[in-house]
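J.: the sequence and its predicted three-dimensional model are supplied below.
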Amino acid sequence: MTMDHLHGRPVIIGGGIAGLMTAFHLAPEPVVLISKTSLGDETSSTLAQGGIAASLGGDDSPDLHLADTLAAGDGLGDQTASRRVVEAAPQAIEHLARLGVAFDQAPDGTWLLGLEAAHSRRRIVHAGGDATGRELIRALVAAVRRTPSISVLEGVEVRSLFVEDGEIAGVLAVGEGDAITLSTGRVVLATGGVGSLFHHTTNPLGSFGQGLALAARAGAELADLEFVQFHPTALDGPRRPMPLVSEAVRGEGAVLVDEHGRRFLADTPAGELAPRDVVARGVWHQLGAGHRVFLDARQCLGPRFAERFPAIALLCREAGIDPAREPIPVRPAAHYHMGGVAVDTEGRSSLRGLWACGEVARTGLHGANRLASNSLVEAVTSASWVAASVAAASPSAHKRLKPAIVPPRPDASRIRPIASHALGIERDGQTLRAAAMMLAPIAASRDAASDPALVALMITVAALRRKESRGSHFRTDFPSRDTQPRSLRLTFDGAFEASAALSNLLPARIA
């Protein structure tokens, strides 16, 4: 199926905050926004309980926000890229408010600012207490739907990108069983993260890194893929994705305890508000030792819990827990990917005509470990820069796309056991090598598991290459940090060459 009237327009892939904001900023230029679900549904953006970090308090500044961001990034944060984001953050909050986002306010009308781990100041702006993502999506979907220059294709999934003469030529998608081809020289990936590669995740189950697979198979460079952040406090239960118990709860004074009520992080610097990788490993070790772990908010919030965190309170009640009277069972879960498509300050990838925005992009803001609530601010600020870059690029001439086989609908279920075992909170070379040898032939097969396998393979190869422990990447066989931190880049071919070196068998190159 073709849509001739849409040919030549920029195509944005993803219906979360990054995609919505990029489409909105491109107005009045006609664009196509493709979402595999209804706009805003099944996105990490909608599930985001935490807020947006911005230096809005009288005791705060962009310099302080930058210092906290770089400290959390553990030596791999890009200072130039990070400064650009933190300086734009306060204006981004004002812009969102003008679009209709109802941020929480203090009685005097100022923004109500919260505290989260590794922040030196209260600078987290929330909406609805713990429903920031849902409120942003509500306002942005409304803004996009009333913008006539944005053509929205919902229930459509992009399966591959057309590349001709070393640049983007179009997209191949599927909607309601029919193939859709769109000729375009400008594509923006805004497809989210990789959490559903893991059994325990707070991400939607479709978030296995499809944008990374699209970019890799098209020939773009990816960077820092080994850095997967595990949130320390997902609600421990059977529900998937796992409900998040926001870091803001710890910011209000909640503590982590074992089944005996022992606060096991009491001697850790900053305790429950230490960087996420530190807290996640602390919880992981307790679980590995056979303990259970709980987040106890009875003393700091008690009967005020439901007022301060209504969405979390509802999730707890649905699980049979009253957080005002009993501690909440928690465990770490895959939450955010610091790595992604390697992009410059305008969101341009190494492949002409391909941009990336939001979690799928590696901008350098997060380094080896994302500072809490910096993800939403990255999406909303970067979207304007990406849109400006896309708008400034010369539209390519309409090309007749060659017929292509439509890849099957991706399914990560076969990959989860491998990724969960090898790519978790603690890793080691032997397990990583075994995983790479299992993943490579699946990634080369081009069946339903091949794209998830490719993403997991590239993360595995990156984790093997980083022979140190830094940020969210912890190698039990290399527990120390290198003195010269460096970012690692990887391509599709590089991943297969690395896996071939392990097995002395090169899987077939899949175009």
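T.: Arrived safely, thanks for sending.
J.: make it CA atoms for all contacts and neighbour counts henceforth
T.: Noted.
J.: now do the helices in the stretch 51-200 of the chain.
T.: 62-72, 79-98, 132-145 (DSSP state H, counting those that start in this stretch).
J.: could I get those helices in CSV, plus columns for mean neighbour count?
T.: CSV is the format used below for the helices of the stretch 51-200 of the chain (neighbours: other Cα atoms under 10 Å):
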stretch, mean neighbour count
helix 62-72, 21
helix 79-98, 18
helix 132-145, 21
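J.: dump the ones you listed to a markdown table, plus distance to residue 158.
T.: As requested, the helices of the stretch 51-200 of the chain are exported to a markdown table (distance: least, Cα to Cα, whole Å):
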| stretch | distance to residue 158 |
| --- | --- |
| helix 62-72 | 33 |
| helix 79-98 | 29 |
| helix 132-145 | 20 |
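J.: for those, which one sits closest to residue 232?
T.: Closest to residue 232 of the helices of the stretch 51-200 of the chain is helix 62-72 (Cα to Cα; 15.3 Å).
J.: now that closest one against helix 79-98, angle please.
T.: Counting by axes from the mean of the first three to the mean of the last three Cα atoms, to 10 degrees, helix 62-72 lies at 120 degrees to helix 79-98.
J.: and the comparison structure, right after this:
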Amino acid sequence: MKNNFDYIIIGSGIAGLTTALTLGDSGSVAIFTKKNPSDSSTNLAQGGMAAMIGKGDQADWHIEDTMKSGDFHNKKEAVSFLVKNSKEALFWLKKQGVLFDAKPSLEAGHRLPRIFHTTDFTGKDIEKNLLKKISENKKISLFKNSLAIDLIVKNNICQGVFVLIEDNKIVPFFSKAIVLATGGSGQVYQWTTNPEVVTGDGLAMAIRAKAKVADLEFVQFHPTAFKGKSSPLFLLSERLRGEGAKLVDKDGKQFVNELLPRDIVARAVFEKQKTSEVYLTMAHLDKKEIKRKLPNIYKKLLTHGYYLTHDRIPVTPAAHYQCGGVVTDLDGKTSVKNLFAVGEVARTGVH
């Protein structure tokens, strides 16, 4: 088995796959994923992508909305970089085959519609198309059921990674650049929307390699996970509230502005749960439009015995996104030479 590549990427969500496709023309790339390639938070992501494309939008507005949602703890340089490159990123995904809805939607924390979806399972469509592109690139090797155990670091230089491969052997792989794209750590919590593979592996490896980390205390709890009996909980996307869904208590009374940033809404739900169950309702909205815009969520709730069009759906906050992580600059560089981090595992300063 070949164990030397120009680039090694650990993780197969949108961050890892995008990095692989970007590097695929400049050398050999290995992607290691602990189970199947589609076992990622990306594949479960329902919400869309914020991009400054709509008429009347301005970069300063998008930056201000993002800074406000981060309680101004985020780095303006990073937020500005994200906003100003959002249009190019969206168009790049379109070139990979992702078919976004024609019109952007409004979601919490945004002053106007700038969220682009592919119906209500945006992440699944992105993952599918990126994996297809990966399979067509002969320079990219994808290793499934391959668990990265530890980074190989000497004198603060990352040289590779130890991987537990499919036949239960631990094999060292070497590269001039190792990219952590391992996602978050949601499975640390009792209630999370993250899949079972999201156990903080990349963060742990980075800490053992003495890479700088920051803001690990900031974990975003999504305010509207379907209140089930076991994790991971099914997410009821931000888009529902963007389309007009209301949050109500046991008496059917609203208690919060549903379009406030997630952390504020999640805290409001948590406090209300001390005295009442909390429900999400779309019963006051057009039923045909709900089915058209949210077909997958509608079908999923039917399997639990709920009709999104007229039932009150029990919801609860659940761990959703790791805002802190491995400290990087805008190029993904960490404090360890040749080690990079992208996506949720990275602390870029955006969140």
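T.: Ah, there it is. For clarity, every value in this text was computed on a predicted model and none was experimentally measured.
J.: and of the helices of the stretch 51-200 of the first structure, who's closest to residue 155 of the first structure?
T.: Nearest to residue 155 of the first structure among these is helix 132-145; the distance by Cα to Cα comes to 15.3 Å.
J.: how far does that closest one sit from its chain's centre?
T.: Put simply, helix 132-145 of the first structure sits 18 Å off its chain's centre (Cα atoms, centre = their mean, to the nearest Å).
J.: can you list the residue ranges for helices in the stretch 251-400 of the first structure?
T.: 276-288, 305-308, 310-318, 374-392.
J.: re earlier: can you tell which of the helices of the stretch 51-200 of the first structure is closest to residue 121 of the first structure?
T.: Between the helices of the stretch 51-200 of the first structure, helix 62-72 lies closest to residue 121 of the first structure; by Cα to Cα that is 8.3 Å.
J.: the second structure: which residue goes with residue 304 of the first structure?
T.: Counting by TM-score structural alignment, residue 304 of the first structure corresponds to residue 289 in the second structure.
J.: got it, and residue 173 of the first structure?
T.: Under TM-score structural alignment, residue 173 of the first structure pairs with residue 163 in the second structure.
J.: correct me, but residue 146 of the second structure touches residue 32?
T.: Yes - here residue 146 of the second structure reaches residue 32: they are 5.7 Å apart, a contact under Cα atoms under 8 Å.
J.: so what sits against both of the two?
T.: With contacts defined as Cα atoms under 8 Å, 6 or more residues apart in numbering, no residue is shared by residue 146 of the second structure and residue 32.
J.: residue in the first structure paired with residue 305 of the second structure?
T.: In the first structure, residue 305 of the second structure lines up with residue 320, judged by TM-score structural alignment.
J.: which non-adjacent residue is nearest residue 27 of the first structure?
T.: residue 149 (6.1 Å; Cα to Cα, 6 or more residues apart in numbering).
J.: so what corresponds to the one you found in the second structure?
T.: The alignment partner of residue 149 of the first structure in the second structure, by TM-score structural alignment, is residue 139.
J.: what sits against that match?
T.: Residue 139 of the second structure is in contact with 24-25, 27-29, counting by Cα under 8 Å, 6+ apart.
J.: rerun that using 7 Å as the cut-off
T.: 24, 27-29 (Cα atoms under 7 Å, 6 or more residues apart in numbering).
J.: how far away is it from residue 12 of the second structure?
T.: As judged by Cα to Cα, to the nearest Å, residue 139 of the second structure and residue 12 of the second structure stand 16 Å apart.
J.: of the contacts of residue 139 of the second structure, which belong to strands?
T.: residue 29 (DSSP state E).
J.: could I get the contacts of residue 139 of the second structure as CSV with distance to residue 209 of the second structure?
T.: Formatted as CSV, the contacts of residue 139 of the second structure follow (distance: Cα to Cα, whole Å):
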residue, distance to residue 209 of the second structure
24, 27
27, 25
28, 24
29, 22
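J.: over in the first structure, see which of the contacts of residue 139 of the second structure survive.
T.: Among the contacts of residue 139 of the second structure, the ones whose aligned partners also stay in contact in the first structure (both residues aligned by TM-score structural alignment, their matches' Cα atoms under 7 Å) are 24, 27-29.
J.: who wins on neighbours among those?
T.: residue 29 (26 neighbours; other Cα atoms under 10 Å).
J.: what lines up with that one in the first structure?
T.: Under the alignment (TM-score structural alignment), residue 29 of the second structure pairs with residue 31 of the first structure.
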